[in-house]
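Participant: dropping a prediction and its sequence here:
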Amino acid sequence: MEAEAQRAEKKRPGFRFWFSCRLLQGLGLVLCAAILGRSLYLQVVDHAKWKEIQIGQVQSVVAIPVYRGKIMDRRGQDLALSIKSPCLFADGALIQDPKSTAAQLASIVGEPADKIEQKLRQNKRFIRLRRDLSIEEAQRAMALKLPGIGVTSEWRRYYPFRHIGGHVIGFVGVDGVGLEGVEKAYDGLLRHSMRSTTALRDGGRRKIWLRDAPPPLPQERYSLQLALDGYLQSVAEQALQKAVKKHHAAAGQAILMDPQTFEVMALAVWPGFDPNNYVMHQPAEWRNRAIADAFEPGSSFKTFLLAAVLDAKSARPQDRIFCENGRIQVAAHTIRDVHPYGWLTVAEVLKVSSNIGALKLADTLGSERFYRYLDQFGFGKKTGVDLPGEISGTLRPLTSWRPIDLAVMAFGQGVTVTGLQLTSAVAAIANGGVMKTPRVAKAVLDASGRVVKEFGQDQGRRVLSSATAAKLRELMQGVVEPGGTGTKAALAQYTTAGKTGTAQVVEPETRRYSLDKYTSVFVGFAPVSHARLVMTVVIHEPQPEYYGGVVAAPVFRDVMEKALPYLGVLPDKKPRELPAAVRRVSTSSKRTTGEGVAMTSAEDGPVTVPNVQGLSLKAAVAVLKDFGLAVSPQGRGRVVRQHPMAGTSATKGTAVTIYLEEVL
């Protein structure tokens, strides 16, 4: 039986093989199903995760440098821009000998070696040691070949014209945040913010840029164009600085405004500062006095008294007032005029600036009406200019006025104003009686220079009737004519209107008027019939002369004589009103250059040298040629000086040397 079983087994030799094959096939199917299931899971269920890992292996995020937007003047001249600057840094993980490294870097960093050593011992991959290296300092640092020390580039703010317009433009801190001026007011618009993009990388983790996707270039944020005119700003600053130094004054300010749009075209403050090195100046020097300092306006405030009187019809320009021969008692106070006057018309009260005449006019007007007009003109309130740090000045509520207040406010005591408030109020008179909000910014531009937003002017509010404003302009014109207090502001070729002011300074310690400190003021505009510019000049504490007509008025004249021709404003004085030096321009046949300067053909005989200061070379040559004079130019830019001087007599063919400078 046993033998038969063995023989039967031999007859079935493929069973084990068959069974083994089936087993292997089953195991193979199970394995394939497992692989397929896993594959499906990875590709379907876990797809997002592995896709992210795959992208991370071949792509990387690249930061795109974005730098702070430019600030430009109205002609497109850069006033503030961002530039690359070397920065010294350390990789704390690679520093081998902090003490020796610090000792070698001390002269470059400008800090004690022990302080640098403390920084180097920090376990950080990036340790900033010093910003704003010079090229020479960066080369010295790299020449040391110190492990873990390197030089990279950062964006920093640069102000190419240094102190010019510094109080308006302001500056940014080391972190790129605006701290003063326009930089602060429009920080959200100008400030850089990092952007990013993706790039491919190879197995060595090096970035690969394809032809259709080149490396990203640094990008600029929006730029800001100001209403400020760089040339007018530099002219105003030069004239202001000259006056402050001449009169040994403590400070000064000068503001130029377009009365039609209320755009601030120049705002000069002295002492100035360089925003590139603002830390080298005292914080008090950063202050924009034109909006942050209030002062008593003195007799310049009589302008607004007359505006109220004429508009309310409480008196007429020809009405006569007895001025008490220069002395009057009001309550316990004695009010005096600089010169004793008897009978004066209302027009003459403004022209000679009689305090007694002013207080009598205020009495005819009454406190309530006077206060209402002052409030309409914006006194005691911020103008709303787009600059930080503006104050409101002081105009006490009508309910707190004492009997003496009406009298002294008539000639500018007991009330304080800012330079910009005073300029805006006079601009409303110059444009026919409409008050608007002053502006410094003009437009927002994108990186390609296209305007993306233009700051529109508000329609304004009427504060005077047009008839009253016209009559008041006529009275203000008398102030700069012979016999008035502002004759030193008169322009040779343009009709001019204005008002002087001289105010005692209130001592902050005693709250009493100083006996030897004054504020000198002149505010005016030209031409009278259609004012192109309004200007306020304030000189603080001049010595020894202090009258506004002597100290501040000449600054107005010096600036306006350059500004109006530069803006293409044609002379509007009649021939009999013009001095002999410029009468020829009005009486001869005229033509106009692209600069808008009137020119005539030369006449026979001696000629009077015309004033070409502020003109371009082309315009100056054309003017002098029409007068029969030759030209010898020196330099490039605009005319800042000339020889022979304007108004002198010269024979035909005389060469006039004109000195030109690249004035902002």
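Facilitator: Looks like it arrived, so ask away. Numbers count the residues shown, from 1 in each chain.
Participant: drop to CA atoms for contacts and neighbour counts, all remaining ones
Facilitator: Fine.
Participant: what's the burial count for residue 401?
Facilitator: By other Cα atoms under 10 Å, 14 other residues sit near residue 401.
Participant: for residue 415, see how far away it is.
Facilitator: Between residue 401 and residue 415 the distance is 11 Å, computed by Cα to Cα, to the nearest Å.
Participant: quick one: the helices in the stretch 1-150 of the chain?
Facilitator: Remark: helices assigned in the stretch 1-150 of the chain by DSSP state H, counting those that start in this stretch are 2-10, 15-40, 47-58, 98-109, 113-120, 135-143.
Participant: now the helices: where do they sit in the stretch 251-400 of the chain?
Facilitator: 283-286, 289-292, 302-312, 346-352, 355-365, 367-376.
Participant: elements contacting the last one?
Facilitator: It stands for helix 367-376. Secondary-structure packing of helix 367-376 (3 or more Cα pairs under 8 Å, 6 or more residues apart in numbering; DSSP states H and E): helix 302-312.
Participant: also this one, for the comparison:
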Amino acid sequence: MKWFLYRIKETILRTYHFISPFKDDRLNLFMLASLVVMVIYLIRLFSLGVFDGKKWISLVERQFQGCVRISSEKGEILDRNFTPLAVSEKVVSIYVRPPEIKDWLLFEKIVRGDNKVISEYAERKKSSPEKLLSLLSPLSSTITLSDLEAAFKKKYIVIRVDRKEKKIPFVWLKKGINCNVSDISKAISLALRIYYTLSGENRFDKRYPDLIGYVTEYKRVYPYAVASEVVGVTNAQGDGLSGLEYILEKKKIIAGNTIVLEGRKDARGKVYLGENAVKFLSKQKGNNVVTTIDGNLQYIFERIIKEYGEKWHPKFINAVLMDIHTGDVLAAASYPFYIYGEKKTKNFLSLLNPRFITEPYEPGSVMKPIVLAAALTEGVINVDSVISCPADYKVGDKVFHNEFHGKDVKIRAWEVIEYSDNVGIVRIAQKLGKERLYKYLKLFGFGNKTGIMLPGESPGFLKDWHKWRDVEFATIAFGHFISTTTLQLAAAYAALVNGGYYVKPRILKEIVDDKWNVIKKFPIKKKRIIPEKVSKTMRRVLTMVVEGGTGTATKMENFYIGGKTGTALVYDPKIKAYNKSKITASFVGAFPMTNPEYVLAVTVDEPKVPKNMLWASKIAVPIFRDLAERVLLYERVAPDRKSYTLLSNGTIISKEINTDFILKNGLADKQK
């Protein structure tokens, strides 16, 4: 070890003597130290410039450059008639900096318009107190004493900078005030002049001389106060929380462009924009969006389902009205819903839930027409095929019962739908087979999202046919072991009656600018899934449900209505079985049925009613009828069951039309 240290010492001395240019050792040591320092400096400089260069440049930019972000006005959300459903209203928000105000009592009196204080200032400036009070009134009439006390108590806001909390002397005094911006600006400027004059404080000595100030913002308002489940809401910052407000902002359709104005920052952090201020001219409002919703129909739907909801107290009531040819959703309501302007409670976000797309359920017998249409399309039966329906029919380890109270019957295929017979539809499904039934369920949209532009849509539940047990296959035929949403059912029934086309539901029609120039149209998307002949047949089959089956309460004097009821027991996890006191009641139908234009789907989940009311015919059908009547009246649809003629003497006569539309030679005809 000693030898090793000796060798190192000798090497250093030899090197030193070799490079020593001076005879004086002190000069040589100084030069050596200087070389060492220079080498260290060069290494550090290289490190800063090459390895850590980006880091330090970024730090400098943060210290000496700044920016101001300015969000533009959001676009409007309009109904199909261009009635505004959501618009941005320009408002003013006032802030105050309590720690910067030494004489808070004086400040309070100025803001509140104290006569004595204002008169004192007026006397100094030889001005009229009345004029000054008038100029201050936009401020004094808006800000209350409690607003001031709350701000004084809060004093700061706390922000995080580089993982450290920092107090900023800034408190919102009042947000979202509807007032004239010019008037509030003059009032705040006057209040500051009065304070600095009477308090004797020097504004140039303060870090934040704007003791009170304002910013202009945009508050979202909903003039028509309908369709909260569809339109949605925003938070206090204007960010979309639900519905179209959320999805359209996320897709940057209604959000105005955010302008970033860069400039130099002084030691106090204030940004000076300089020439960049001209970018203000490029600030643009977001685009407007025209929806398919009709505000008047939406109002009607919400009012009606609310009446039934308050009467029966269900988990929810869904109602969806759709144009069968375009897929336009004209009204979509889900009770309970949030009413714009009401106080926002803790659970108000749940009231914004569009359950017609987010809450799947077992639909029950409304699935039966889909099965029949598939069987007709595949040619395994025709509409008049006779189906043998024994009173008891065993599949696997399960016995199914027909609807004829212990009697073995033979009925036509269309009567299986009219009487909603479980055994009959199971036997039709068995003729069709698992694979083909699954194919048509998928074609009609089950097990898939509709793709409507609303957040949170559920695809429902449809297991692959390879995994169906025989009992499950049988129950799918009458709407169990499958779940769907109300919108999915509306779209499926539209395909049943519109000539055989599955039309993708849409909630948006077009995007327009402020001058109503169309920027983008949302196309109608459709594909044929059943032949037109089968679709025309299904119109007549569904009409028979109303004419003599489970939906007779829907029958109207002037119109043919067609549809299907569905009463599904609800599975109760507490008892691990279907609860006979809980149902989901549905009715899906179309009108006017000889040449249908609209499909309407109604779902009522777990209504609190007596046991003798636990049927779709008593729960969903009355709601459907009330809604359909008002749609026909509102749209002024010509009757397809009767025609009316006004005679010259003022007498109105009527006659039956389309009398051959009704199917005949069924069980009821035989009994006559």
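Facilitator: Everything's here; your move. Keep in mind that this is a model prediction, so the values were computed, not measured.
Participant: on that earlier part again, now for the helices of the stretch 251-400 of the first structure, which one comes closest to residue 231 of the first structure?
Facilitator: Among those, helix 289-292 comes nearest to residue 231 of the first structure, with 19.2 Å by Cα to Cα.
Participant: for the closest one, grab the matching residue range in the second structure.
Facilitator: Mapping helix 289-292 of the first structure onto the second structure (TM-score structural alignment) gives residues 355-358.
Participant: mind checking how far that stretch is from the chain centre?
Facilitator: Computed by Cα atoms, centre = their mean, to the nearest Å, the chain-centroid distance of stretch 355-358 of the second structure equals 11 Å.
Participant: neighbouring contacts of it?
Facilitator: 316, 318-320, 332-334, 456-458, 485-488 (Cα atoms under 8 Å, 6 or more residues apart in numbering).
Participant: run a quick neighbour tally on the corresponding residue of the first structure for residue 546 of the second structure.
Facilitator: Aligned by TM-score structural alignment, residue 546 of the second structure pairs with residue 480 of the first structure. Around residue 480 of the first structure there are 26 other residues, counting by other Cα under 10 Å.
Participant: tell me if I'm right that residue 491 of the second structure and residue 327 touch.
Facilitator: Yes - counting by Cα atoms under 8 Å, residue 491 of the second structure touches residue 327, with 7.4 Å between them.
Participant: report the set of residues contacting both of these two.
Facilitator: Applying Cα under 8 Å, 6+ apart, one finds that residue 491 of the second structure and residue 327 are jointly contacted by 503, 504, 505.
Participant: can you point me to the longest strand in the second structure?
Facilitator: For the second structure, the strand with the greatest residue count under DSSP state E is strand 577-591.
Participant: and the very next helix or strand once past it, which stretch of the first structure?
Facilitator: Per DSSP states H and E, the first helix or strand lying C-terminal to strand 577-591 of the second structure is strand 598-605. The aligned range for strand 598-605 of the second structure in the first structure is 533-540, by TM-score structural alignment.
Participant: superposed on the second structure, what's the mean shift for that stretch?
Facilitator: Once fitted to the second structure, stretch 533-540 of the first structure is off its aligned match by 0.6 Å on average (mean Cα distance after the TM-score superposition for the first structure).
Participant: what does that stretch contact?
Facilitator: Stretch 533-540 of the first structure is contacted from outside by 244, 249-259, 419, 422-423, 426-427, 430, 518-527, 551-553, 555-556, 564, using Cα under 8 Å, 6+ apart.
Participant: which residues are in contact with the residue mapped onto residue 390 of the first structure from the second structure?
Facilitator: Alignment note (TM-score structural alignment): residue 390 of the first structure maps to residue 457 of the second structure. Applying Cα under 8 Å, 6+ apart to residue 457 of the second structure gives the contacts 357, 358, 449, 451.
Participant: the first one - how many residues pack around it?
Facilitator: To tie it back to what came earlier, the one meant is residue 357 of the second structure. As a burial measure, residue 357 of the second structure scores 25 neighbours (other Cα under 10 Å).
Participant: then the last one?
Facilitator: Under the neighbour criterion other Cα under 10 Å, residue 451 of the second structure is assigned a count of 13.
Participant: Serialize the contacts of stretch 355-358 of the second structure to a markdown table and add fields for distance to residue 139 of the second structure.
Facilitator: Shown next, in a markdown table, are the contacts of stretch 355-358 of the second structure (distance: Cα to Cα, whole Å):
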| residue | distance to residue 139 of the second structure |
| --- | --- |
| 316 | 46 |
| 318 | 46 |
| 319 | 47 |
| 320 | 47 |
| 332 | 43 |
| 333 | 42 |
| 334 | 42 |
| 456 | 43 |
| 457 | 46 |
| 458 | 50 |
| 485 | 52 |
| 486 | 51 |
| 487 | 50 |
| 488 | 53 |
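Participant: between the residues you listed, which is closest to residue 362 of the second structure?
Facilitator: residue 485 (8.8 Å).
Participant: excluding chain neighbours, what is closest to the counterpart of the closest one in the first structure?
Facilitator: The equivalent of residue 485 of the second structure in the first structure is residue 418 (alignment by TM-score structural alignment). The shortest distance from residue 418 of the first structure to any non-neighbouring residue, by Cα to Cα, 6 or more residues apart in numbering, is to residue 294 (4.7 Å).
Participant: re earlier: how near is the match of residue 485 of the second structure to residue 473 of the first structure?
Facilitator: Taking Cα to Cα as the measure, residue 418 of the first structure falls 22 Å from residue 473 of the first structure.
Participant: for residue 111 of the first structure, same thing?
Facilitator: Noted for residue 111 of the first structure: a distance of 62 Å to residue 473 of the first structure, by Cα to Cα.
Participant: in terms of neighbours, single out the busier of the two.
Facilitator: Taking other Cα under 10 Å, residue 111 of the first structure and residue 473 do not tie; residue 473 has more neighbours (25 against 15).
Participant: my read: that one touches residue 432, true?
Facilitator: No - using Cα under 8 Å as the test, residue 473 of the first structure is too far from residue 432 to be in contact (9.1 Å).
Participant: so where is the longest helix along the second structure in the first structure?
Facilitator: Scanning the second structure for the helix with the most residues, using DSSP state H, yields helix 25-46. Using TM-score structural alignment, none of the residues of the first structure align to helix 25-46 of the second structure.
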